[in-house]
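[1] Can you look at this prediction? I've put the sequence above it.
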Amino acid sequence: MSTFDLVFYFFFLIFVARASFSSDPSDRQQLDKVLDLPGQNFNVSFATYSGYVTTNKESGRALFYWFFEAVEDSSSKPLVLWLNGGPGCSSVAFGLAEEIGPFHVEKDGKSLYLNPYSWNEVANILFLDSPVGVGFSYSNTSSDLLSNGDERTAAENLEFLLQWFDRFPQYKENDFYITGESYAGHYVPQLSQAIVRHNHKTGEKVINLKGFMVGNALTDDFHDHLGRFEFMWSVGLISDQTFKQLNIVCDFQSFIHSSELCEKVQDIAEEEIGDIDLYSIFTPRCTANFSVSNDRRSGKGKLSILRRAYDPCTEEHSTIYFNLPEVQRALHVHESPSFKWETCSDQVYDNWKDSPRSVLKVYSELLRSGLRIWIFSGDTDAVIPVASTRYSIDALKLPTVSPWRAWYDDGQVGGWTQEYKGLTFVTVRGAGHEVALHKPKQALTLFKSFLTGKSMPKLDLVSDS
């Protein structure tokens, strides 16, 4: 190492130490700024930050985040938190790298390309790996990975946000929304509830929460099972006999902790279904030599505007990329010699503790708070299908404000929608469990409507005269 290198390294260590102990938020932000992301062969106009927030000092629990400022005028744009589910699946793996993030991973697993339908086109987007044991989030106490559950996750996600806003105070006054999919159907309303209660307890709007939106969301175990079995039978995936058995044995079971008998009947159903992707029943599975968990539940370059064909192997590409040491260094990832990044953690899922059978009571509470609440559903998902979500919404017994109708995108039916008092439901035609992976343009249209609180677009009739 040359004398110049030694001097540079010395001053770098001083800066890191100063920023680590400094109370100045700008120092902490600078420490988290992503300066050189491997495989990014294009320029962007927005800043991005990643790092950790310690949510429990005693056990050393720390949650990893990756934040992308809006493409333009970030100070005036809403701030949106995205959560993936599982439980045990990474928001970086799915929400960011496959769906709504600005950077997606190329097939070589080493380079990136711009997503022209990224949600940071209209908002500041914050991705969070939660709870510990998921993605890059970790704990210095190994037993923490065996004791995750809904209650602790909501509490620590709230703690994360309170500390994150202290680190990025310039966004405290921005409208704040929470979004997510799958098991985030628990995380998102539970965190929203925790925020509303915290604001009420403190007597001020500590977090400026305006609403939340969830997609293909686990909501109520009974209705989700009922709709799932009905959907699988109605599209011809399972036999009449298996459909009847599933309804008899599994209807009142937990999605996360099913009985042995229910699992046996579901094994029969899987044999009848065959080797398809239940998260997107009409698209091909990944045929690469790669073990993908079937429990995922849970300055622009000109090339960015080209339409890309659907790639069922996106999870494989991400697994290669986020295990590259140079990528982890660029993202300020916690160093551990035995660490291997995974899209989903079986350890977290298999040891999940509390998981309420329903979050409908949480919805009832939040509907009274005046939050904007939207639920969307890709209609080719067989894991938590449209039928499940419709049953759950129906159980809320909300009056209809605007009846069922088609919505449009570029003159084509993008899906269907119905507006209730306090809640809007939207389906996305031809999309699977990860709506923005299959229908990115339509998903961005949905997101824009949600942020503005406007109804989904109708068909614009052009006069011949």
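    Structure received.
[2] make it CA atoms for all contacts and neighbour counts henceforth
    Fine.
[3] and Arg390, how many residues sit next to it?
    Per other C-alpha atoms under 10 Å, the neighbour tally for Arg390 reads 16.
[4] what's the distance between it and Tyr9?
    For Arg390, the distance to Tyr9 equals 58 Å [C-alpha to C-alpha, to the nearest Å].
[5] what does Val386 give?
    55 Å.
[6] got another, please set it beside the one above:
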Amino acid sequence: MMKHSQLTWLLLLFSCYHILVSFNFYTCEANQIDNLNKLIKSRRSRNPPHTDSWSNDDINGEYSPVYVGNQDGQKEADKIESLPGQPQGVDFDQYSGYVTVDPNAGRALFYYFVESPQDSSSKPLVLWLNGGPGCSSFGYGGLQELGPFRVNSDGKTLSLNEYAWNKVANVIFLESPAGVGFSYSNTSSDYRYVGDNRTAVDSYAFLVNWLERFPEYKTRDFYITGESYAGHYVPQLAYTILSKNEVTNQTVINLKGVAVSLFATASSLSFYLDKRGYGIDCTEQAQIGNAWIDEKTGVQGEYDYVWTHALISDETHAGITKYCDFVNYTSTCVKYLDQADEEIGNIDAYNIYAPLCNSSSGPKSSASAGSINDIDPCSDDYVNVYLNLNEVQAALHAKPTNWSSCSDVGWTDSPTTILPIIEKLTTSGLSVVLYSGDTDAVVPVTSTRYAISTLNLPLVSAWRPWYSSNEVGGYVAEYKGLTLTTVRGAGHLVPSYQPERALTFISSFLDGKLPPPS
């Protein structure tokens, strides 16, 4: 058997977060790194999560109608009058609260929804999902990436994000599964036994019920977006929607077509809801950013990336190439992997050129908004303080909670690859987009390229630069049914590191276009 220390580092390989580095664990008690490490460790335990090709029992077995609760008056009750510490000039509506997805178990998912300040009635609806698994879409995506606010360094006040995605869409941030963020269950076993299948089913139930609560959005184009382990969530949710519509005449959603684009950590789905209920008319694409979609190519791509960026030696990389097949890990392979970890040192693998957080300083006594274009490496700490303020939880209509950015939920099923689902989506006529920040060593563009190459897709449009504010924003290549886009200078959390370029990219995406060529 492997030594414990060797296994610990080996299990980092699958992580959608700081991989191949000596990690900065002191920045927060529980983070996305820790959660994926735990999942990876469990793969080689006596009771590993199921790793078979993803197959949702509720979909492929006997169909049962999704639970739909009474939503009368819930929208009005969920409206946020004002968030503590928010700046002057907020000109958009905000909502947050719970949607029950299983009344028998008492399972309810928390959401934060922000409408567009202009022409919200004509703009599409976007769902954002963070990964982990087990990490908060509100705490990360909502308050550190694409949401309308960023938490200032005092942990008490907010500043506006001028590149927020609600400039071009109405955006939902969903904390899923139960046990993540403010989401909860009255059945304790729900926290111990959860995985990809349950997450997809509950997210589907959330959407059906949320659209009853906000019926004006039934006729909108709807997109699912997210990042990292959402490379599992988004394709699985898209497939759940497609499959639910093929079962019997009991099906709640009347699917008319879906176009899906997957950013390498997020994905997006376009829906049209017809008058009969929930029809999906895919006029757009779906996307996943820096998405973890395939373990073998993902791990191989990570080590090749750190070598090509001068973070490990030629000798160590040669040893990894010779002795590692990224499926079965021999003791010799593990020796070289450990060696690579030591050579890299203490850096932030989310963005190999970014500074680390000196968390000993903690939140500042006075607010410092900083620049939206320069992410504060201690943002995790500020968000954690803010979302644990009693007045903030009350304003969000949240149950009193010891909120954390990531939660200790037990993951029971997680396939090693999502590529078969992506193939099913593309063969269904859906368009897939994978995007990747090019300074991320966690799910690097190298891994995404390797994953795409296994699909053997014909090239439609050659690699070219795309532009934002008269600068190269990244590069794009289009294959049959799939598009690869990079975001220049962005780390794992693309909208955090390059907010303007991310807004340019999502705007083009929502318009059904490739990023601008000039």
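    That came in fine, so what should we check first? None of the values given here were measured: they were computed from a predicted structure.
[7] What's the TM-score once they're superposed?
    Overlay of the two chains. TM-score (TM-score structural alignment, normalised by the length of structure 1): 0.85; 418 aligned residues with a C-alpha RMSD of 2.4 Å.
[8] rewinding a little: please identify which of Val386 and Tyr9 of structure 1 sits among more neighbours.
    Neighbour comparison, Val386 of structure 1 and Tyr9: the larger count goes to Val386, with 25 against 12 (by other C-alpha under 10 Å).
[9] Now the aligned partner of that one in structure 2: closest residue in space that isn't a chain neighbour?
    In structure 2, the residue paired with Val386 of structure 1 is Val445, using TM-score structural alignment. Excluding the flanking residues, the one nearest Val445 of structure 2 by C-alpha to C-alpha, 6 or more residues apart in numbering is Ser436, at 5.5 Å.
[10] list the helices and strands the host helix or strand of that neighbour packs on?
    Using DSSP states H and E, Ser436 of structure 2 falls within strand 432-437. Strand 432-437 of structure 2 sits against strand 260-263, strand 286-289, helix 445-453, strand 482-487, with contacts defined as 3 or more C-alpha pairs under 8 Å, 6 or more residues apart in numbering; DSSP states H and E.
[11] Could you check how far the residue mapped onto Phe68 of structure 1 from structure 2 is from Ser243 of structure 2?
    Superposed on structure 2 with TM-score structural alignment, Phe68 of structure 1 falls opposite Val114. The gap separating Val114 of structure 2 from Ser243 of structure 2 is 29 Å, by C-alpha to C-alpha.
[12] Buried residues, the helix or strand where Asp267 of structure 1 lies. List them.
    Assigned by DSSP H and E, Asp267 of structure 1 belongs to helix 260-273. Residues of helix 260-273 of structure 1 classed as buried: Cys262, Glu263, Val265, Gln266, Ala269, Ile273 (neighbour count, 16 or more other C-alpha atoms under 10 Å).
[13] again with stretch 147-158 of structure 1
    For stretch 147-158 of structure 1, by 16+ other C-alpha under 10 Å, it's Asn148, Gly149, Asp150, Glu151, Thr153, Ala154, Glu156, Asn157, Leu158.
[14] Tell me the counterpart residues of it in structure 2, please.
    The aligned range for stretch 147-158 of structure 1 is 193-204, by TM-score structural alignment.
[15] what about the closest residue to Val260 of structure 2 other than its chain neighbours, how many neighbours?
    Once flanking residues are discounted, Val260 of structure 2 sits nearest to Ala286: 3.2 Å by C-alpha to C-alpha, 6+ apart. As a burial measure, Ala286 of structure 2 scores 31 neighbours (other C-alpha under 10 Å).
[16] Ala286 of structure 2 -> structure 1?
    So, by TM-score structural alignment, Ala286 of structure 2 is matched to Phe212.
[17] Let me see the contact set for its match.
    Tyr177, Ile178, Thr179, Val188, Pro189, Ser192, Leu371, Arg372, Ile373, Trp374 (C-alpha atoms under 8 Å, 6 or more residues apart in numbering).
[18] Then Thr179 of structure 1?
    Thr179 of structure 1 sits in contact with Val80, Leu81, Trp82, Leu83, Val188, Phe212, Met213, Val214, where contact means C-alpha under 8 Å, 6+ apart.
[19] ok, average deviation of the top helix by length along structure 2 from structure 1?
    Secondary structure of structure 2 per DSSP state H: the longest helix is helix 196-213. Superposing on structure 1 and averaging over aligned pairs (mean C-alpha distance after the TM-score superposition for structure 1), helix 196-213 of structure 2 comes out at 0.8 Å.
[20] what's downstream of that helix, the next helix or strand?
    Trace forward from helix 196-213 of structure 2 with DSSP H and E and the next one is strand 222-226.
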